[in-house]
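Novice: quick one, fold the following:
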Amino acid sequence: MTRNTIPPYHAPRTASGDCMLKVWGRVNSVNVKKVLWLLEELDLPYDRVDAGMEFGLVNEPAYRAMNPNGRVPTIEDDGFVLWESNSILRYLAAKHGSPLYPASPAARASADRWMDWQLSTLGPAERNLFWGMVRTPADQRDMAAVMAAAKAAGECWAMLDAHIAAHGWPFIDGEHMTVADIVLGCYARRWFGPEVHVPGMPHFPALAAWYAAIGARPGFRRWVAVPMT
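Specialist: Sure thing, here's the model as predicted:
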């Protein structure tokens, strides 16, 4: 299958022919998926431009002027340019007054905590599992690195499984979903996906129940549940 399995979404135009929100990024990027899922939750119109990997664009001067990292996603919202996926989620949810980014300082800090944990701990732990099993040809895989990553990722998911089980909540921080569920849900798709399954991966009952709950969301089904490439 091709990498771009979902056709670009073109937002309804304003009277002037412009769209306020533009997203650069390929749909098979986990970080782009976060943003697209949130936009589905917020029901916001946007335009998306394929960028990164086989689509190029990210090393062109105009793109680097927006995002010096040369990565995706990048958004432009009515003239405001922002990169870093978790920051984009915070910004969009806060701008539109969504309860996905709670107003309470404690609840907001907790959501921030899990989003930062994805960046600092979970993402690096599972990187070689995803890249080894999905983006590396079978005859070129370093299975020692893959198995080490599966172990490290499992230790991370065990922490979240214990957190959810201890509280009995349907979502990470309570009765209602937050941006933290979106961020970690995109990574959980990798853990639970058949594309990355290797022998010995543990089963986490509380985590699986949470994953089933977020998996029912239309944004998850459209952008995250699709085959990984």
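
Novice: can we go C-alpha only for contacts and neighbour counts from here?
Specialist: OK.

Novice: please enumerate the helices of the chain.
Specialist: With DSSP state H, the ranges of helices along the chain come out as 30-42, 61-66, 85-95, 105-117, 123-134, 143-167, 179-192, 205-215, 218-219.

Novice: out of these, flag the one nearest Ile75.
Specialist: Closest of the helices of the chain to Ile75 is helix 85-95, at 7.6 Å (criterion: C-alpha to C-alpha).

Novice: one more, for comparison:
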Amino acid sequence: MLEIWGRTNSINVQKVMWTVGEIGLAHVRHDAGGAYGVVDTEDYAALNPNRLVPTIRDGDVVLWESHVIVRYLAAKYDDGGLWPTDPAVRANADRWMDWTASTLNAPMRTVFWGLIRTPVEQRDDAAIKAGVIALGRAFILLDAALEGRDHVAGERLTMGDIPVGCATYRYFGLDIKRPDLPNVETWYAGLAERPAFREHVMLPLT
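Specialist: Next up, the predicted model:
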């Protein structure tokens, strides 16, 4: 059976769990990281030398890095679904996964950690303000790309929606000023109706 290591409030673990939920894969998840520890053990380091979450074991296959795991699960278990068969559509989904990593993650980490996981007296307000501006610019770009589309890679949900969707949940949950994003809001409303998204992503921000 598929094994997953990671805590539920980790955005990277949420990507994997949402994927598993969409596909309907039987699995067992082990709490790891943060207050749960585990990642500091030698047994865990043998699976993931980075000592981070998530990590999966699927038979003889052990993988870490959340986007790699999402791609693997989609390709193996949902070919034609989350894993598009059309190379052009698949490349578009890949592009948005990579865009999340290259463009969205850094300012999201700054703002999320600054507002949610840092005491008020220790916050770097200038860095948070700059992060909010960078996030606004990124989401304006996403909004334009979603014009006339139901999902980031076209008509249906693909692996490309997974990382962006997880980040968008956090973005809309933060007490910050956001630009007008009608297309993102429509797309996000559709995600929020999906049972797997509600179960694995729409959790309290901690």
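
Novice: which one of the helices of structure 1 lies nearest to Thr229 of structure 1?
Specialist: helix 123-134 (6.2 Å).

Novice: so where is the closest one in structure 2?
Specialist: The alignment of helix 123-134 of structure 1 onto structure 2 (TM-score structural alignment) covers residues 105-116.

Novice: that stretch: which residues count as buried?
Specialist: Residues Pro107, Met108, Thr110, Val111, Phe112, Gly114, Leu115 are the ones in stretch 105-116 of structure 2 that count as buried (16 or more other C-alpha atoms under 10 Å).

Novice: cool, and stretch 80-90 of structure 1?
Specialist: If you call a residue buried by 16+ other C-alpha under 10 Å, then stretch 80-90 of structure 1 has these buried ones: Leu82, Trp83, Glu84, Ser85, Asn86, Ile88, Leu89, Arg90.

Novice: report the contact partners of the most centrally placed residue in structure 2.
Specialist: With distances taken as C-alpha atoms, centre = their mean, the residue of structure 2 nearest its centroid is Pro163 (3.3 Å). Going by C-alpha atoms under 8 Å, 6 or more residues apart in numbering, Pro163 of structure 2 touches Lys15, His67, Met97, Thr100.

Novice: also Gly79 of structure 1?
Specialist: Neighbours of Gly79 of structure 1 in contact, by C-alpha under 8 Å, 6+ apart: none.

Novice: that one and Phe192 of structure 1, how far apart?
Specialist: 38 Å (C-alpha to C-alpha, to the nearest Å).

Novice: now swap in Ala216 of structure 1 and tell me
Specialist: Noted for Ala216 of structure 1: a distance of 15 Å to Phe192 of structure 1, by C-alpha to C-alpha.

Novice: ok, and what's touching stretch 176-193 of structure 2?
Specialist: With C-alpha under 8 Å, 6+ apart as the criterion, stretch 176-193 of structure 2 contacts 132, 136, 139-140, 142-144, 146-147, 150-151, 165, 168-169, 197-198, 202.

Novice: can you rerun that using 10 Å?
Specialist: Contact partners of stretch 176-193 of structure 2, identified using C-alpha atoms under 10 Å, 6 or more residues apart in numbering, comprise 111, 115, 128-129, 132-133, 135-137, 139-152, 157, 161-162, 164-166, 168-169, 171-172, 197-199, 201-202.

Novice: buried sites along that stretch?
Specialist: Buried, per 16+ other C-alpha under 10 Å, within stretch 176-193 of structure 2: Arg178, Leu181, Asn183, Val184, Trp187, Tyr188, Leu191, Ala192.

Novice: about what we covered before: the residue nearest to the centre of structure 2 matches what in structure 1?
Specialist: Match for Pro163 of structure 2 (TM-score structural alignment): Val183.

Novice: now Glu185 of structure 2
Specialist: Glu185 of structure 2 maps onto Ala208 in structure 1, by TM-score structural alignment.

Novice: distance of its match from Gly215 of structure 1?
Specialist: For Ala208 of structure 1 relative to Gly215 of structure 1 (C-alpha to C-alpha), the value is 10 Å.

Novice: equivalent analysis for Val226 of structure 1, please.
Specialist: Taking C-alpha to C-alpha, one finds Val226 of structure 1 at 11 Å from Gly215 of structure 1.

Novice: so what sits against both of these two?
Specialist: Common neighbours of Val226 of structure 1 and Gly215, using C-alpha under 10 Å, 6+ apart, are Arg189.

Novice: I'd say Glu22 of structure 2 and Pro195 touch.
Specialist: Yes. If you go by C-alpha atoms under 10 Å, Glu22 of structure 2 and Pro195 touch, sitting 8.2 Å apart.

Novice: who has more neighbours, these two?
Specialist: With neighbours defined as other C-alpha atoms under 10 Å, Glu22 of structure 2 and Pro195 compare such that Glu22 has more, 18 against 14.

Novice: how about the equivalent of the more buried one over in structure 1, what does it touch?
Specialist: Using TM-score structural alignment, the partner of Glu22 of structure 2 in structure 1 is Glu41. With contact set as C-alpha under 10 Å, 6+ apart, Glu41 of structure 1 has these partners: Val35, Ala93, Ser98, Leu100, Ile182, Arg217, Pro218, Gly219, Phe220.

Novice: then His151 of structure 2?
Specialist: For His151 of structure 2, the contact set (C-alpha under 10 Å, 6+ apart) comprises 93, 145, 157-158, 160-161, 183-184, 186-188, 190-191.

Novice: which of those sit farthest apart?
Specialist: Every pair of the contacts of His151 of structure 2 checked by C-alpha to C-alpha; the farthest is Ala93 and Thr186, at 18.6 Å.
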